[in-house]
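In: Need a 3D model of the following:
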Amino acid sequence: MLARLYAAFRQVGEDLFGQGLISATAGNFSVRGKEGFLITKSGVQKARLTPEDLVEVPLEGPFPPGASVESVIHREVYRRTQAQALVHAHPRVAVALSLHLDRLLPLDLEGQYYLREVPVLAPKTTSASEEAASAVAEALAHHRVCLLRGHGAFAAGFKERPEEALLEAYSLMTTLEESAEILLYHRLWGGG
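Out: As a prediction, the model looks like this:
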């Protein structure tokens, strides 16, 4: 099972980077465990993950050395939702639209089916704050994906097996960016 889980982490890191949804060391992703969650370490090359690039974080207590700075958000999402995995990335078009929208309403059928509506959150403090964590957790209790204005997106996976949940969250992230591109093109060509 650990081999499958690590393979899913590696695949998600390679694919997020390959599709331009994150820069080399940006973003983070995690899966729920029995007493916490497994998350990518801060500053590691996501397209070249090794097993040592993952760290276990408890649902209570201090964060271990090397844990992503956004572990605070992952922890709060796992505390307040049934999510089994969480992917945080910086999809460029979606982030650009987040600077101008309060919510992203997909025009394409896939986006409408899988995302319906993507709230844009605007906490007053940084993305690694308790305020941001609370806002993301609240949004993901009602939506599959949310955006932090000018920063990035969080997508939750709910499948039972952790590796499947991680791939589900990744898939939602790609759907978000595709929907954002379609919305942008529509607006550029004179759509509402």
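
In: all contacts plus neighbour counts: C-alpha atoms, from now on.
Out: Noted.

In: so where do the strands sit in this structure?
Out: In the chain, the strands defined using DSSP state E lie at 28-32, 36-40, 54-58, 85-89, 103-104, 118-121, 145-148, 152-157.

In: One more, please, to line up against the first structure:
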Amino acid sequence: MTHTRPDEPRHALVRYYGWLRRYGLNDSHSGNASVRDGDRVWVTPSGCGGDTLAPGDLLACRAGEAPPAGASLDAPLHLAVYAARPDAVAVLHSHGPHSIAMTLDGEDFVPTDFEGRYYFPVVPVLDIPHDLYTARSPAEVAAALATHRICVVRGHGVYAAAESIDLAYKWTCSLESSARIAWLARTAGIDTGRAG
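Out: As a prediction, this is how the structure comes out:
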């Protein structure tokens, strides 16, 4: 019989958040992440670094309550996503450079590679003005992730929600791979089209 330690969700969150940094999907202190653990949601603290985050640094949030002081600016967004996605166990926010670059035009992203299209027929791109980000992003990102695996806030970054933290990480990596392929095709002068 396998026993689950109560701290495992936090250890997993730290591991995956570190991988976002290690593999170029975040810089040293960007992005944020959360994992649902019963009635709690563990959220990364504001300004934390992917290289140094420890399980004890994570902050507990609960639905219907204001996030604690020091929680990520996106903590209300994470809680809104969980409310819209009862099946979701993890939310990852990252800054994959190709994902951001290929969506700066504000158009929804349609992958051109086979796997990208298989996972994401279309990736919604949300255009939220910088000065309205904290007010509007929780509702808008939650609405997008209620019907899509992943979305992008134009010029800002990627949000993925899934039934496991591993799956949220997979969606994040897969989108960056698709965006990199689209970027390389464009650089090579190959017209892949935006749809079809």
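
In: could you dump the strands of structure 1 to CSV with mean neighbour count and distance to Ser134 of structure 1?
Out: Formatted as CSV, these follow (neighbours: other Cα atoms under 10 Å; distance: least, Cα to Cα, whole Å):
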stretch, mean neighbour count, distance to Ser134 of structure 1
strand 28-32, 27, 17
strand 36-40, 23, 17
strand 54-58, 21, 17
strand 85-89, 28, 15
strand 103-104, 19, 18
strand 118-121, 24, 11
strand 145-148, 27, 12
strand 152-157, 28, 13
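
In: got those as TSV, with distance to Gln112 of structure 1 columns?
Out: Output for the strands of structure 1, formatted as TSV (distance: least, Cα to Cα, whole Å):
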stretch	distance to Gln112 of structure 1
strand 28-32	24
strand 36-40	29
strand 54-58	34
strand 85-89	20
strand 103-104	10
strand 118-121	10
strand 145-148	12
strand 152-157	15
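
In: what does Gln19 of structure 1 align to in structure 2?
Out: Superposed on structure 2 with TM-score structural alignment, Gln19 of structure 1 falls opposite Tyr23.

In: check contacts around Leu2 of structure 1.
Out: Going by Cα atoms under 8 Å, 6 or more residues apart in numbering, Leu2 of structure 1 touches no other residue.

In: Show me what it aligns to in structure 2.
Out: Under the alignment (TM-score structural alignment), Leu2 of structure 1 maps onto Pro6 of structure 2.

In: ok, now how distant is its match from Asp131 of structure 2?
Out: Separation of Pro6 of structure 2 from Asp131 of structure 2 (Cα to Cα, to the nearest Å) stands at 39 Å.

In: same check, this time on Ile165 of structure 2
Out: Ile165 of structure 2 is 30 Å from Asp131 of structure 2, by Cα to Cα.

In: So which of these two has more stuff around it?
Out: Ile165 (25 against 8; other Cα atoms under 10 Å).

In: Let me know whether the more buried one touches Leu13 as I believe.
Out: Yes - counting by Cα atoms under 8 Å, Ile165 of structure 2 touches Leu13, with 7.4 Å between them.

In: Which position in structure 1 pairs with Gly50 of structure 2?
Out: Counting by TM-score structural alignment, the partner of Gly50 of structure 2 is Lys46.

In: Before I go, just wanted to say thanks for your time.
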